[in-house]
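# got a structure for you, letters missing:
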């Protein structure tokens, strides 16, 4: 992609609206516009936006992270997905094979770097199922547990992946409904 052409991007912020890391989506919209993004549309209140901007992914990411730190006073990791990447996620939807009557939530865990090719994660059928692993995404079905929670065992299932990645990886998990609303 050339520096001069504008493209649609999904912007996903990690770990906001938790503890003291609060931001209103209207303020995020203003911040992204000040960072050179146009047609900014926030999606849900958990730090998701669809924007139009130009530049290479690394430059966009750096620009957005710097603008957020400047406006909100804390650093936030940003994961980007280009419009065609989001469309491919939607087109290759791994959740279509699930029982429509099952009480579950659908999630995608997105990383900013490629995952190790030699990692395997063990699903827990009827609890936490890894439906697919792509180079930068893990698709998870989390079933309702007796305590009423859905994602009770997700961290445990992902433990081998995080052990292999070590510290310093950047990821963020989103409900599939959010991904469906991005474009």
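Yep, it's here. Here the structure is a predicted model, which is why all the values come from computation and not from measurement. Numbering: from 1, shown residues only.

# Please make it C-alpha for all contacts and neighbour counts, starting now.
Fine.

# what's the helix or strand harbouring residue 12 packed up against?
Assigning secondary structure by DSSP states H and E places residue 12 in strand 6-13. Packing partners of strand 6-13 (3 or more Cα pairs under 8 Å, 6 or more residues apart in numbering; DSSP states H and E): strand 48-54, strand 78-82, helix 83-91.

# Of those, flag the one that's most buried.
Comparing the helices and strands packed on strand 6-13 by mean neighbour count (mean count of other Cα atoms under 10 Å), strand 48-54 ranks first with a mean of 23.

# ok, and what's touching the very next helix or strand once past that one?
Stepping forward along the backbone from strand 48-54, the first helix or strand reached (DSSP H and E) is helix 57-72. Counting by Cα atoms under 8 Å, 6 or more residues apart in numbering, helix 57-72 makes contact with 23, 28, 31-32, 34-35, 53-54, 74-80, all of which sit outside it.

# list the contacts for residue 22?
Going by Cα under 8 Å, 6+ apart, residue 22 touches residue 16.

# sorry, back to before: with respect to residue 100, which of the helices and strands packed on strand 6-13 lies nearest?
When the helices and strands packed on strand 6-13 are compared for distance to residue 100 using Cα to Cα, the nearest one is helix 83-91, at 17.4 Å.

# Presented hereafter is structure B, for comparison with structure A:
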């Protein structure tokens, strides 16, 4: 979910978030970290599941939330594809995946402008943008987020690569 418990955003406990998902009928609900990551099981069949969840959450927690869904199977396939292969790693390099919402133009068709100094767009997939942020002065996560929102709009949510890996465990 976009904007849960970020600096300056509305707060919701993970217990309340889990309870909201359970009350909507989802099974084996678990939250990962405190930034709106929820893993759950559903019988499927709802072609507008993101909207259903968004409406249910607004009712349960009192404010609208943009929901971006991915399957665990899809996340595992993404991890197995090793999108950051060849990217120098180290304590000063942060790897991110930006997930585009279902209504967004496919990322692979986007023409992204030149990123700010210290931000590298590593790969663009059909629904994701993979990026790395180095330790260059003036480059960091806020610059990446501002760049991506300007380039593709606000119908996105970004996660650290380590978080994506945790979601599949």
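Now that the structure is in, tell me what you want to look at. In this text the structure is predicted, and so the values were computed from the model without any measurement.

# Kindly provide the TM-score of these chains.
Comparison of the two superposed chains (TM-score structural alignment, normalised by the length of the second structure) gives a TM-score of 0.84, and 164 aligned residues with a Cα RMSD of 2.3 Å.

# C-terminal to the strand holding residue 12 of the first structure, what's the next element?
Toward the C-terminal end, the helix or strand that comes next after strand 6-13 of the first structure (DSSP H and E) is helix 25-34.

# what's the average distance of that following helix to the second structure?
Taking mean Cα distance after the TM-score superposition for the first structure, the mean distance separating helix 25-34 of the first structure from the aligned residues in the second structure is 0.6 Å.

# ok, then the element right after that helix?
Next helix or strand after helix 25-34 of the first structure toward the C-terminus (DSSP H and E): strand 38-42.

# For my notes, confirm residue 107 of the first structure occurs in a helix.
No: the assignment for residue 107 of the first structure, made by DSSP: H, G, I helix; E, B strand; the rest coil, is strand rather than a helix.

# Which residue, neighbours along the chain excluded, lies closest to it?
Distance criterion Cα to Cα, 6 or more residues apart in numbering; nearest residue to residue 107 of the first structure, sequence neighbours excluded, is residue 175 at 4.4 Å.

# you'd agree the one you found is up against residue 110?
No: in this structure, residue 175 of the first structure is not within contact of residue 110 by Cα atoms under 8 Å, at 11.0 Å.

# what about those two, which has more around it?
Neighbour totals were compared for residue 175 of the first structure and residue 110, and residue 110 leads with 23 against 15 (other Cα atoms under 10 Å).

# tell me which element that one falls in.
For residue 110 of the first structure, the enclosing helix or strand under DSSP H and E is strand 104-111.

# Can you spell out which helices and strands pack onto that strand?
Where contact means 3+ Cα pairs under 8 Å, 6+ apart, strand 104-111 of the first structure is packed against strand 137-143, strand 171-175, helix 176-182.

# Skip the chain neighbours and tell me the closest residue to whatever residue of the first structure lines up with residue 21 of the second structure.
Residue 21 of the second structure is assigned residue 32 in the first structure as its aligned equivalent, the criterion being TM-score structural alignment. Counting by Cα to Cα, 6+ apart, residue 32 of the first structure lies nearest to residue 64, which is 6.7 Å off, once chain neighbours are set aside.

# quick one: that neighbour and residue 149 of the first structure, what's the gap?
Separation of residue 64 of the first structure from residue 149 of the first structure (Cα to Cα, to the nearest Å): 33 Å.

# and the gap between the aligned partner of residue 82 of the second structure in the first structure and residue 131 of the first structure?
The alignment partner of residue 82 of the second structure in the first structure, by TM-score structural alignment, is residue 93. Between residue 93 of the first structure and residue 131 of the first structure the computed distance is 10 Å (Cα to Cα).
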